[in-house]
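Participant: sequence plus the predicted model coming up.
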Amino acid sequence: MIGIISLDLISEYSHEIVRGIAEAISDDERELLMHVSVDAIRERERIEFMARDLVDGLLLIAPMLEPETVELLQSLRIPVVVVDPRQLDVGLPRVTVDNYEGVRTATEHLIGLGHERIGFIRGEEDLESSEARFRGFADAMQLSGLAVDPESVATSGFSYTSGFKAATQVLERTNLTALLIGADLIAFGAMDAARAQGLSIPADISIVGFDDLPRAAQSYPPLTTVRQPLHDMGQAGARALLSLIEGQPLAVDRIRLSTTFVERASTAAPRADCP
């Protein structure tokens, strides 16, 4: 039995990772036991419960992993792999993606189209992935000789509602031609926030997300985004865990996958008459 613990198991983000896990173990005789942990305390309790001879190993999806929880995992001596950790130096085998390069490429795309006034909405600040994505944006702007206006930067929770609110604030206080956003869920809210202010996408403002959730290709207009290989992350995590369960050491304890820039219809060159 393999245990999976995640902050949620119903979002497109978690669903894609779990789908990859399930495919990776399809030829193995083990089953999956899944639990949701809504906070750090619940996460620690679920880990302790599942590790008591209930599962052969644990896969943790975007866990909080407070220091006490890491100490618990190390003391239990159960095989563990972390997929998309909030903090990178967790002292456990982990699967991550190149967040920095993904957003840097997306920013260069917007600059290449002719955009100079580009805003950024980042995810929750306690995630190292959010910081890496912002650095990718800021570095690309600096290397192109463009300034990052503090008024054009905001922080948002990973939800449509938070994205709508953050984008509304940024768009009300700036005159942007493009907006780069650290997660598709936030971008969906931002797209509606732009429309609520009478802006057309991409004629008046270009929008880029991050994740490439299944819904991104079906949004209106289809969302240009950075594909985070969620399915592959699940597969890589599951394969690493199976190796540990079978007593095989991992060649590396940090598996980092590449992102892919996906251009769709939510980006275009800024209008020639744009003020």
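Facilitator: Nice, I can see it. Numbers count the residues shown, from 1 in each chain.

Participant: C-alpha from now on. contacts and neighbour counts both.
Facilitator: OK.

Participant: ends of stretch 256-267, what's the gap?
Facilitator: 28 Å (C-alpha to C-alpha, to the nearest Å).

Participant: okay, buried residues for that stretch please.
Facilitator: Applying a neighbour-count criterion of 16 or more other C-alpha atoms under 10 Å, one finds 256-257, 259-263, 265-267 buried in stretch 256-267.

Participant: here comes the other one, which I'd like you to weigh against the first:
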Amino acid sequence: MNGEVVTEEAIRRRVTLGAVARTVGVSIATVSKVINGRSDVAPATRARIQAALLDHDYVARGLGGVPQGGRTLELVFDALETPNNLEIVRGVTEAVADSGIAVVVGVVPDDPLGAEWARRIAGAQREGVILVTSTLSQQQRNHFTETGVPLVLIDPVNIPDSSMPSIGATNFSGGMDAAKHLTELGHRRIGMVEGRADALCGVARLHGYHAALAAAGITPDPDLVRPGDFTFQSGYQAGLDLLDLPDPPTAVFAANDPEALGVMAAARVRGLRIPEDLSVVGFDDMSPSRWASPPLTTVRQPFAEMGRAAAEALFQLATGETLNSTRVELATTLVVRESTAPPSR
């Protein structure tokens, strides 16, 4: 024995890493590389580890070590389903690395009114809550306000009012960039798969699509816009519907990457080649978009930067500071890959 004191928390975290390693079939060292942002892990392996970390409710901590005084913040998702979630976790933990604050990751509890949820957070003396891609009712927001728990939203489905601090991306300009890319390639019949009708980000991307068509002098065709809900299946069905039109589109912009991948699957079922017969653009730049066949042209959201910005805003609120702006939008970037090309007809 060398006299080292091993805490119960350290043992628990080691056990969690071991469980993740066994689930994925890698070493604990490889899991640690992913947690610490090392680049020497294959993309496919990284994605599997990231998913397993979320499945095992891994509690991420800043690199500063054990939190001083047990200080924690909660990072709450609507669901732990996409690789983007871990990018946000990475951004938040990087922001708290020097403060020694712990980041507890979880999902929205089944508490529609939010009263019990807010009381639990206040009772645990959290620094605050970062809520990701979720709907927040005015009643839930009021309960958090009453308990004095700072709350920051990332990419909210809705914003209860303009005073609620939120971090997002430039969805309108991102949608416009996606559709503009297609018009500049020469496409005139450009389909659109919408996001959820109640999601602000999806509506903004649709408006960006319309703006790009107007700027190119293209008259919108309502038949080329199909509903979606940000899922692969909705993109697949919308893709089939669009491709079965008498005059189908030569290109499709989908409101997110899973929808875009669904459109690509529909094109293959209809015997079409991408991008020779159909160009496809997504939104998000999730890791599967880079592994698609062909790799997907998409609009990148800065998820890690959104996490950092949310944590910084939460720190300001927790110390009684006033935010310069309650709404921050970070720039998106068009990433051109191999799923787009000039139309062949």
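Facilitator: On my side now, so go ahead. Nothing here was measured: the structure is a model prediction, and the numbers come from that model.

Participant: make sure Leu213 of structure 1 is actually in contact with Ser11.
Facilitator: No - between Leu213 of structure 1 and Ser11 there is no contact under C-alpha atoms under 8 Å: 9.7 Å.

Participant: the two: which has the busier surroundings?
Facilitator: Leu213 (24 against 11; other C-alpha atoms under 10 Å).

Participant: next, count neighbours for the equivalent of Leu72 of structure 1 over in structure 2.
Facilitator: Counting by TM-score structural alignment, Leu72 of structure 1 lines up with His143 in structure 2. The tally of other residues near His143 of structure 2 (other C-alpha under 10 Å) stands at 18.

Participant: residue contacts, His143 of structure 2?
Facilitator: Applying C-alpha atoms under 8 Å, 6 or more residues apart in numbering, we find His143 of structure 2 in contact with 114-115, 118.

Participant: hmm, 6 Å instead?
Facilitator: His143 of structure 2 makes contacts with Ala115, as judged by C-alpha atoms under 6 Å, 6 or more residues apart in numbering.

Participant: distance check, it against Ala115 of structure 2.
Facilitator: For His143 of structure 2 relative to Ala115 of structure 2 (C-alpha to C-alpha), the value is 6 Å.

Participant: repeat for Ala95 of structure 2
Facilitator: Using C-alpha to C-alpha, Ala95 of structure 2 is found at 29 Å from Ala115 of structure 2.

Participant: which one's more surrounded, the two?
Facilitator: The residue with more neighbours, out of Ala95 of structure 2 and Ala115, is Ala95; 22 against 17, by other C-alpha under 10 Å.

Participant: when you align them, which residue in structure 1 goes with that one?
Facilitator: Correspondence of Ala95 of structure 2 to structure 1, assessed by TM-score structural alignment: Ala24.

Participant: do the same with Glu8 of structure 2
Facilitator: By TM-score structural alignment, Glu8 of structure 2 lines up with nothing in structure 1.

Participant: over to Ile121 of structure 2?
Facilitator: Applying TM-score structural alignment, one finds that Ile121 of structure 2 aligns to Met50 in structure 1.

Participant: if I look at Thr224 of structure 1, how far off is Gly102 of structure 1?
Facilitator: 12 Å.

Participant: and the counterpart of Gly228 of structure 2 in structure 1, how many neighbours?
Facilitator: The pairwise alignment with structure 1 assigns Gly228 of structure 2 to Ser156, based on TM-score structural alignment. Counted with other C-alpha under 10 Å, the neighbours of Ser156 of structure 1 add up to 22.

Participant: Ser156 of structure 1: what's it in contact with?
Facilitator: Ser156 of structure 1 makes contact with 123, 162-163, according to C-alpha under 6 Å, 6+ apart.

Participant: run those residues past structure 2 and keep the common ones.
Facilitator: Compared against structure 2 with both residues aligned by TM-score structural alignment, their matches' C-alpha atoms under 6 Å, the contacts of Ser156 of structure 1 retain 123, 162.

Participant: give me the buried subset of the contacts of Ser156 of structure 1.
Facilitator: 123, 162-163.

Participant: in helices, which of those appear?
Facilitator: Judged by DSSP state H, helices contain the following of those: 162-163.

Participant: which of the buried ones among the contacts of Ser156 of structure 1 lies closest to Gly234 of structure 1?
Facilitator: Here the nearest of the buried ones among the contacts of Ser156 of structure 1 to Gly234 of structure 1, counting by C-alpha to C-alpha, is Gly123; it sits at 21.3 Å.

Participant: what's the counterpart of that closest one in structure 2?
Facilitator: Structural alignment (TM-score structural alignment) places Gly123 of structure 1 against Gly195 in structure 2.

Participant: again, but for Gly234 of structure 1
Facilitator: For Gly234 of structure 1, the aligned position in structure 2 is occupied by Gly307, per TM-score structural alignment.

Participant: whereabouts in structure 1 does stretch 165-183 of structure 2 align?
Facilitator: Using TM-score structural alignment, stretch 165-183 of structure 2 corresponds to residues 93-111 of structure 1.

Participant: so how far is Thr225 of structure 1 from Val97 of structure 1?
Facilitator: Taking C-alpha to C-alpha as the measure, Val97 of structure 1 falls 15 Å from Thr225 of structure 1.

Participant: between these two, which one's more packed in?
Facilitator: A direct count of neighbours by other C-alpha under 10 Å for Val97 of structure 1 and Thr225 places Thr225 higher, at 31 against 19.

Participant: contacting residues for the alignment partner in structure 2 of Pro270 of structure 1?
Facilitator: Using TM-score structural alignment as the criterion, Pro270 of structure 1 maps onto Pro343 of structure 2. Contacts for Pro343 of structure 2 (C-alpha under 6 Å, 6+ apart) come out as His187.
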